[in-house]
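Undergrad: quick one, structure for this:
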Amino acid sequence: MKASDIMTTPVISVRPDASLHEIVEVLLVHRISGVPVVEDGKVVGLIGDGDLLHRYEIGTDHWTDYRTWWQRLTRLDPAPGAYVKAHGGHARDIMNRDVVSVSDDTPVAQIAVIFEARHIRRIPVMRNGQMAGLVTRADLVRALSKSSALAADSATSRVDDESIRKQLLTELNAQPWWSDTWSNVFVQEGVVSYVGVVQRTSDREAARIAAENIPGVRSVEDRRMTYGDWQPMF
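TA: Model prediction:
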């Protein structure tokens, strides 16, 4: 799944000279939590609801009172920039200029990593230098919902036991926590059974999840002994 599969389009945007009132109206009317700032087709910034938290109009602009003493004495003092964001009346004053974007063929897995690593909630999707869409965390949730619905539909169809076992072993053998030396898998009428020896409780949980994600699996039984409780007979 790629960015183009889940992105929101067309994208609602504002100009750099859009007033604070215009920005707030866009967010409220369209029921969105953020909006890109676009100039000549280029994304020059992003404004999220978090950028509007500290505003003098509602008396929430005093967070800079909590600056540390060394911030006050160095160029790292956030007060000037915070003042601009709290008192500025246009998008160019409020927006976050550190924009992270992706191409429309970027894998969704990579987008999720960017969301987590950069602590951001929305990413512009670019195509040929122009913004083609916007991916938000909500878009990822919607993609998950569709994927879960498809998985539920496929789970109702009958899958033979050997196919289930082959798919499950392919998944298990790709995982660092699985050892086919100490564990084995059997499938009968859609019921997956693990036998052998397991080292950790977390290994049991991971194996259960791996099996439950295979279409056609009805239930999972883990009959393996825990390492430490098992003593070899010699």
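Undergrad: make it CA atoms for all contacts and neighbour counts henceforth
TA: Fine.
Undergrad: for residue 59, give its distance to residue 107.
TA: Between residue 59 and residue 107 the distance is 42 Å, computed by CA to CA, to the nearest Å.
Undergrad: neighbour count winner among the two?
TA: Here residue 59 and residue 107 are set side by side on neighbour count (other CA atoms under 10 Å), and the busier one is residue 107, at 15 against 10.
Undergrad: thinking that one is in contact with residue 1, fair?
TA: Yes - using CA atoms under 8 Å, residue 107 and residue 1 qualify as a contacting pair, with a distance of 6.0 Å.
Undergrad: which residue ranges of the protein form helices?
TA: For the chain, the helices defined by DSSP state H occupy 3-6, 20-30, 69-73, 79-87, 91-94, 108-118, 137-155, 161-172, 201-212.
Undergrad: looking at those, which is nearest to residue 125?
TA: helix 3-6 (7.1 Å; CA to CA).
Undergrad: so which residue is dead centre in the chain?
TA: If you average the C-alpha coordinates of the chain and look for the closest C-alpha using CA atoms, centre = their mean, you land on residue 112, 3.6 Å from that point.
Undergrad: who's in contact with that residue?
TA: For residue 112, the set of contacting residues under the criterion of CA atoms under 8 Å, 6 or more residues apart in numbering is empty.
Undergrad: from residue 119, how far out is it?
TA: In this structure, residue 112 and residue 119 are 10 Å apart, going by CA to CA.
Undergrad: distance to residue 101 added to the helices of the chain, as CSV?
TA: Below are the helices of the chain laid out as CSV (distance: least, CA to CA, whole Å):
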stretch, distance to residue 101
helix 3-6, 11
helix 20-30, 21
helix 69-73, 31
helix 79-87, 22
helix 91-94, 18
helix 108-118, 10
helix 137-155, 14
helix 161-172, 32
helix 201-212, 33
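Undergrad: sequence B follows; please return its structure for comparison with A:
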Amino acid sequence: MTIEKIMAKDIVTVNKDQTVIDALKLMQKHKISRLPAISPKTKELVGIITEADMAIKIASAKYEEVPLTHMRISTIMTSDVITAAPSDSKLQVLKKMVDNHIGGIPIVDDGQIVGMITKTDFLKDLTDDVYTETSIKDILTKRVVTIGPDERFVHARRLMKDNEISRLVVVDSGTIAGIVTDKDLTKTIIDFKKRVPEKYQATQIRNLFVQELMSQTITTTTKDASIADVANTMVSEEFSGIPVSDDKNKVQGIITKSDILNFVYDHSRKRGNY
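TA: A predicted model of the protein is given here:
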């Protein structure tokens, strides 16, 4: 089956000359985490911007003194975009996503974007026995990067950047208290830059704490849950990662879309007809 059969054809794009605020508004409106950036003249793909890009770069020292109204998409987007063609097979596109550790690929035909494929598209309808009968304990990430609610925003950002991850599990007195995602970081820093005068931002950013931006009401799962059930929860609740806990709400690991996608790819490659 070609990727054209399952790709999203109603693509949301952003002009590379628009601001990061424009990009964030589009992401929130359409409930997406990445936007292909296009040239205003040719409409051709010139880059891609993700929530992770915004979370890490907006608050970095390099852009610390740049007003949000002056921060263009072209400044922080990834210019070297990995793409696929409509005629590529699902397995070919899956391989690109797994090999390059990316969550979405624009589908390009003759220089123009004609579709978009994301991890979520591959996590829908995992009804084969291998997915309903295999528990996540076989594929979850056991090494979990955690942070305390009293830690600072800047520390959370640094942990996510250094570990190349999109979420931190917040642990208080040994139990799961919340989760912080790159979306939380992005929203927090943009709100902060809007309300705090520029001359005070460098000092006052250290007064932002994890407990102020973390999601306190979170969904957890157990090691015995099936891959299919967890994938269904991720798709329906729009989660990209779910903490795995025991009966005392202590962290046992974390399961992400990437973990499941890797399993789907391995299974599909062995089956040979995807």
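Undergrad: what do we get in structure 1 for residue 236 of structure 2?
TA: In structure 1, the position corresponding to residue 236 of structure 2 is occupied by residue 117, as judged by TM-score structural alignment.
Undergrad: quick revisit: compare the helices of structure 1 and give me the one nearest residue 38 of structure 1.
TA: helix 91-94 (10.0 Å).
Undergrad: which residue range of structure 2 does the closest one align onto?
TA: Counting by TM-score structural alignment, helix 91-94 of structure 1 corresponds to residues 210-213.
Undergrad: what comes up buried for the matching stretch?
TA: 210-211, 213 (16 or more other CA atoms under 10 Å).
Undergrad: do stretch 220-232 of structure 2 as well
TA: Neighbour-count burial for stretch 220-232 of structure 2, with 16+ other CA under 10 Å as criterion, is recorded at 220-223, 225-232.
Undergrad: what does stretch 183-195 of structure 2 give?
TA: Judged by neighbour count using 16+ other CA under 10 Å, the buried positions of stretch 183-195 of structure 2 are 183-190, 193.
Undergrad: trace residue 47 of structure 2 over to structure 1, please.
TA: Residue 47 of structure 2 maps onto no position in structure 1 when the alignment is built from TM-score structural alignment.
Undergrad: wait, is residue 47 of structure 2 part of a helix?
TA: No - with DSSP: H, G, I helix; E, B strand; the rest coil as the criterion, residue 47 of structure 2 is located in strand rather than a helix.
Undergrad: do you know how far it is from residue 30 of structure 2?
TA: Taking CA to CA as the criterion, residue 47 of structure 2 is separated from residue 30 of structure 2 by 19 Å.
Undergrad: more neighbours: which of those two?
TA: Higher neighbour count among residue 47 of structure 2 and residue 30: residue 47, with 23 against 9, using other CA under 10 Å.
Undergrad: how near is the more buried one to residue 53 of structure 2?
TA: Noted for residue 47 of structure 2: a distance of 12 Å to residue 53 of structure 2, by CA to CA.
Undergrad: counterpart of residue 53 of structure 1 in structure 2?
TA: Taking TM-score structural alignment, the alignment pairs residue 53 of structure 1 with residue 186 from structure 2.
Undergrad: wait, that match sits on residue 50?
TA: No - shown here, residue 186 of structure 2 and residue 50 do not form a contact pair, counting by CA under 8 Å, at 10.3 Å.
Undergrad: residue in structure 1 matching residue 157 of structure 2?
TA: Following TM-score structural alignment, the counterpart assigned to residue 157 of structure 2 within structure 1 is residue 24.
Undergrad: same deal with residue 24 of structure 2?
TA: For residue 24 of structure 2, no residue is aligned by TM-score structural alignment.
Undergrad: so which strand or helix has residue 24 of structure 2?
TA: Remark: residue 24 of structure 2 resides in helix 20-30, with elements defined by DSSP states H and E.
Undergrad: can you give me the angle that helix makes with helix 182-195?
TA: 130 degrees (axes from the mean of the first three to the mean of the last three CA atoms, to 10 degrees).
Undergrad: so after helix 20-30 of structure 2, what's the next helix or strand?
TA: Proceeding N to C from helix 20-30 of structure 2, the next assigned helix or strand is strand 34-38, under DSSP H and E.
Undergrad: quick one, that next one and helix 20-30 angle?
TA: Interaxial angle, strand 34-38 of structure 2 versus helix 20-30 (the same axes, to 10 degrees): 130 degrees.
Undergrad: residues in structure 1 aligned with strand 34-38 of structure 2?
TA: Residues of structure 1 offer no counterpart to strand 34-38 of structure 2, counting by TM-score structural alignment.
Undergrad: again, but for stretch 105-115 of structure 2
TA: Following TM-score structural alignment, stretch 105-115 of structure 2 has no partner segment in structure 1.
Undergrad: quick one: buried residues of that stretch?
TA: Going by neighbour count (16+ other CA under 10 Å), the buried part of stretch 105-115 of structure 2 is 105-108, 113-115.
Undergrad: farthest pair within these?
TA: Taking every pair in the buried residues of stretch 105-115 of structure 2 and measuring CA to CA, the maximum separation is 11.2 Å, between 105 and 114.
Undergrad: which residues are common contacts for those two?
TA: Between them, residue 105 of structure 2 and residue 114 share no neighbouring residue, with contact defined by CA under 8 Å, 6+ apart.
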